[in-house]
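>>> no letters, just coordinates:
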C-alpha cells in the first residue's frame, strides 16, 4: 500500500548534521525509498533555501516556509505574562497554517505526520478541515528537558523562569498529545514519563534509526591517536554545552593530570561557546564543523557523552555505536537505548568515574575492542532505518484502516 503522507516539521532537516535533523530526515528518506509520496512542510529558519529545496526534492515535495524561529531574549521575557510556554509559542506562525490550508484545497493525504510537540498546535486547525489520522512524533519528552534544565540552574531568577516554563510546557504537552490518533514515542523511558502525567494519551514506541552504511565502518580496527577523546554536537543546544562545559571544567583537568598528552577534539557548530581554561588550551582542539565527520573520528579513541540534561534518544550515540566507536556516557546520555555498561559502552555519571574509565582505556585500548564490536552488532539488529520505516508504515496503515 503506497501512501500519500503530509509531514510537518519545525525545521529543515538537511544537511542532517545533528540529532534532531537526522531523526526527521532519516525517516523521510526511508519512507520515500519504500515508495511512499511525501509532502513535506517546514520552517526555513537560517538554512539555504536553494540547497535545502534541492536536497529535499530527492525524497519529497518540499514546502519551505520562510520563517525564523530563533530565541529572542525580549520575547522570552514577555512570555512570562502569557499562558503558552515560550519554546512552543515561537513556532505558532500563521504562515505555516496558511500554506497547509492552501495545500489541502488540492491534496488529500492519507495520513498526517507531525514532528515535535512544538508543531502540535496545528492539530486544532487540521481537525476542522480533514478527517484523516494525525500522528505526533515525539523526538523527546520535551517537558523533561526543561525540568532537568531547571534543576541545574544555580541563579534563583533562572530557576524561577525555567520552573514556570516547565509547568506550562508540561500542561501543554500532555494536553495536546492526547488529541492525536497516535503519539509515537522514541523510547520506553519517554513513554513511561508522558503516561505518568496523562494515561489517556495513545502511545506507541518506535525508536530512531541509523543509516545502514554506518555498519560498514569498523572504527575499532583503525589505528588510534594515543590519549584522544572526542565530542560531537551543536553547542547551540544548551544540554550539549552544559554537559561539555562540565566535562572541561571538572573532569578533563583530572585526566590531564595523569595523562598530560590528552587531547579532546570538539566537533560541531558553535564551538566558540565552549570556554577553555587557559591551562587546558593545549589539550582541547576546537575542530568545529567538518564535512566528513566519520573519517575524522576513525583515529580517536573515546567518544564522550557527558549529558546532564536531556530526553529521548541521542541519535549521535546510536551512530557512534553503529560504527564501532567506544563511548563513555552518562545515564542521561544513553537514555532510551537499552545498552549495558561494560558490554556495549562505559557508563559514568560522576567526575571520578569518568576519570577512572577513561584512564583504563588509555592504558590499553585493545582490551575494549570487544565492547565496540558488541555495540555495533546490537545497533545493527535493532536500529536500522529500514526497520524503523517499516514500523511507521505498519502503524500508518493500521490507523488508516481503523479510521
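Looks like it arrived, so ask away. Owing to the predicted nature of the structure, the values given are computational and were not obtained by experimental measurement.

>>> only C-alpha atoms for contact and neighbour calcs from this point on.
Fine.

>>> in a strand, residue 204, correct?
Yes: Residue 204 forms part of a strand when assessed by DSSP: H, G, I helix; E, B strand; the rest coil.

>>> how many neighbours does the residue lying closest to it once chain neighbours are set aside have?
Counting by CA to CA, 6 or more residues apart in numbering, residue 204 lies nearest to residue 184, which is 5.0 Å off, once chain neighbours are set aside. Residues within reach of residue 184, counting by other CA atoms under 10 Å, total 23.

>>> quick one, what contacts residue 184?
135-138, 203-206 (CA atoms under 8 Å, 6 or more residues apart in numbering).

>>> same check on residue 139?
20, 23, 115-116, 185-186, 312-313.

>>> buried residues in the top helix by length along the chain, which are they?
Determined from DSSP state H, the single longest helix within the chain is helix 156-177. Residues 159, 162-166, 168-174, 176-177 are the ones in helix 156-177 that count as buried (16 or more other CA atoms under 10 Å).

>>> do the same with stretch 329-345
Neighbour-count burial for stretch 329-345 [16+ other CA under 10 Å]: 329-337, 339, 344-345.

>>> same thing with stretch 201-211?
Residues of stretch 201-211 classed as buried: 201, 203-211 (neighbour count, 16+ other CA under 10 Å).

>>> next one for the comparison:
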C-alpha cells in the first residue's frame, strides 16, 4: 500500500451507508459519521443513505458533504426473511435493504458525476456496488468495502451461543444457515472490491480465512477523545454504586450479553455489593429484556439524548459480550472516559489492551462478578484501571489518526 502523502489531490468520494450517520447514536452510524468528518476535511464527499426524508435536514452532514441524498428505509418482515431463506441462497443481509428507490437515486448520482471512489459501508450495501459496476463497467469508481464486521463470524458465534440453550435452538439453526450463506457472499464481495477494510486485526484474519489472497487494510473504530474524557459529570445523578452498559438494545449481541450478565453475573455482584445498581442504556430495548425490566436493581433506560451522563456516573462499565466482533465502540468510549471497564475476550477483541492493566477481562461469570465487586469497593484500583485505559485509547484510537489510514488508499488512485 502506498504511503500517505500530505499532497494527495482531493478525491470525489461517494459513501453508501445503511442509515443516516447523524445523529451518531450507535455503532455503524458512529463509525460512518466519524469517517465522513475526517475524510471531508480533504476530499469532496457525497452521501447516499437510508433515512426518513425529514431526517436529512438535521445536523451537520450538509456542511460536511457536497451532496446528501436520502431514501426511506424499506420495510422487511419476518415473512420476507423466511422467503429469502427458502427461495434463495442469499444471506438475509444481502436483501435487507433492497430498495428500487435507492437504485434509482444511486444511478442518477453515478451517471451525473464521475466519482473516484465508491465507499461501501457495510455488507448490506454490497448489492448496490455491484450495480454500479454493471452500469459503468471500466469507468466505475474504485470500490472500497468497509466491512464493519467479519459478518460470517458473527453468525457463527451467535449460532454456537444459542446452541447451548434448547429454547434458542430455532435461532441457532437460522444463524447456522446465515453463517454458511455469509461465508459465500462475503468471500465473493471481498474478491470484487479493490480495497477491503477491516476494523480489527482479528477481523482481517477472519477475512483471510475466506481467501488467503485477501489483504484487508485495518482501519479500527475510533473515539472522540475530547468528547469522551475523564471527569464527565454525574449529572442525572445515578444511584451508586452504579454499573453501566451502553448499546443499541435491539441488537442481538447486546441483548444476549445483558441476558447472560443478568442471569449469571449480576446476582453474585449483588450478594457482594447489595446496593449496586445496573443501568442498561440504549434505544429500542428488545422484549426479551423483560426479566431486567422487572428487577428493581436494574434500570433499562431506552433511548436517551446523550450517553455521557451515564458514563460520568458509572462506577464500573461492563461489556460482557459473548458474540459480535470487530472493535466495540462501547469499550473505546468507556476507556476514553476513564471509566474502569470489565469485559470479555470478545469485548476486548481488536483493542490490543493488556488484561489487568487497561481493563479486567473475564469470561467466567463468577470471576467477572468478583472483578466488578472489587472495583466497586476499591476506588484506587478503579481509578488506576480507568486512567490506564484512557491512556491506551488516546494513543491508538483517536479518530483523526484512525481515518488517516484511508489516505493511502485515496492517494493510490
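All right, it came through fine. No experiment lies behind these values; they were computed from the predicted model shown.

>>> picking that back up, just checking, what packs against the longest helix of structure 1?
Other elements packing on helix 156-177 of structure 1 under the criterion 3 or more CA pairs under 8 Å, 6 or more residues apart in numbering; DSSP states H and E are helix 142-151.

>>> what range in structure 2 matches the helix it packs on?
Residues 151-160 of structure 2 are matched to helix 142-151 of structure 1 when aligned by TM-score structural alignment.

>>> that stretch: average distance to aligned residues in structure 1?
On superposition with structure 1, the mean distance recorded for stretch 151-160 of structure 2 (mean CA distance after the TM-score superposition for structure 1) is 0.8 Å.

>>> roughly how far is that stretch from the heart of the chain?
Computed by CA atoms, centre = their mean, to the nearest Å, the chain-centroid distance of stretch 151-160 of structure 2 equals 15 Å.

>>> what about the corresponding residue of structure 2 for residue 242 of structure 1, neighbour count?
Applying TM-score structural alignment, one finds that residue 242 of structure 1 aligns to residue 256 in structure 2. Residues within reach of residue 256 of structure 2, counting by other CA under 10 Å, total 21.

>>> would you map the strands across the stretch 101-250 of structure 1?
Residue ranges of the strands in the stretch 101-250 of structure 1, as given by DSSP state E, counting those that start in this stretch, are 111-115, 134-138, 182-185, 203-205, 228-232.

>>> among those strands, which is the most enclosed?
Across the strands of the stretch 101-250 of structure 1, averaging neighbours per residue (mean count of other CA atoms under 10 Å) puts strand 134-138 on top, at a mean of 25.

>>> report the contact partners of the residue nearest the centre of structure 2.
Nearest residue to the geometric centre of structure 2 (CA atoms, centre = their mean): residue 27, 3.3 Å. Shown in contact with residue 27 of structure 2 (CA under 8 Å, 6+ apart): 328-329.

>>> select, out of the strands of the stretch 101-250 of structure 1, the one closest to residue 281 of structure 1.
strand 228-232 (14.5 Å; CA to CA).

>>> contacts for the closest one?
Residues contacting strand 228-232 of structure 1 (CA under 8 Å, 6+ apart): 244, 262-268, 297, 300-305, 316.

>>> again, 6 Å this time
Here strand 228-232 of structure 1 makes contact (CA atoms under 6 Å, 6 or more residues apart in numbering) with 262-268, 300-304.

>>> give me the element the corresponding residue of structure 2 for residue 257 of structure 1 is part of.
Aligned by TM-score structural alignment, residue 257 of structure 1 pairs with residue 271 of structure 2. If you go by DSSP states H and E, residue 271 of structure 2 is part of helix 266-272.

>>> how much does that helix stray from structure 1?
Averaged out, helix 266-272 of structure 2 is 1.4 Å away (mean CA distance after the TM-score superposition for structure 1).

>>> how much does the helix or strand immediately after that helix in the chain stray from structure 1?
Toward the C-terminus, helix 266-272 of structure 2 is succeeded by strand 277-281 as the next helix or strand (DSSP H and E). Here strand 277-281 of structure 2, set against structure 1 after superposition, deviates by a mean of 0.7 Å using mean CA distance after the TM-score superposition for structure 1.

>>> so what does strand 277-281 of structure 2 touch, helix or strand wise?
With contacts taken as 3 or more CA pairs under 6 Å, 6 or more residues apart in numbering; DSSP states H and E, strand 277-281 of structure 2 sits against strand 242-246, strand 298-302.

>>> quick check: angle from the last one to strand 277-281?
Between the axes of strand 298-302 of structure 2 and strand 277-281, defined by axes from the mean of the first three to the mean of the last three CA atoms, to 10 degrees, the angle is 20 degrees.

>>> can you show me the helices along the stretch 201-350 of structure 1?
Here the stretch 201-350 of structure 1 has its helices, by DSSP state H, counting those that start in this stretch, at 238-246, 252-258, 293-297, 315-322.

>>> in TSV: those, plus distance to residue 130 of structure 1.
What follows is the helices of the stretch 201-350 of structure 1, written out as TSV (distance: least, CA to CA, whole Å):
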stretch	distance to residue 130 of structure 1
helix 238-246	38
helix 252-258	55
helix 293-297	43
helix 315-322	33
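
>>> deepest-packed of those helices, please.
Using mean count of other CA under 10 Å, helix 315-322 ranks as the most buried of these, with a mean of 24.

>>> no further queries at this time; thank you.
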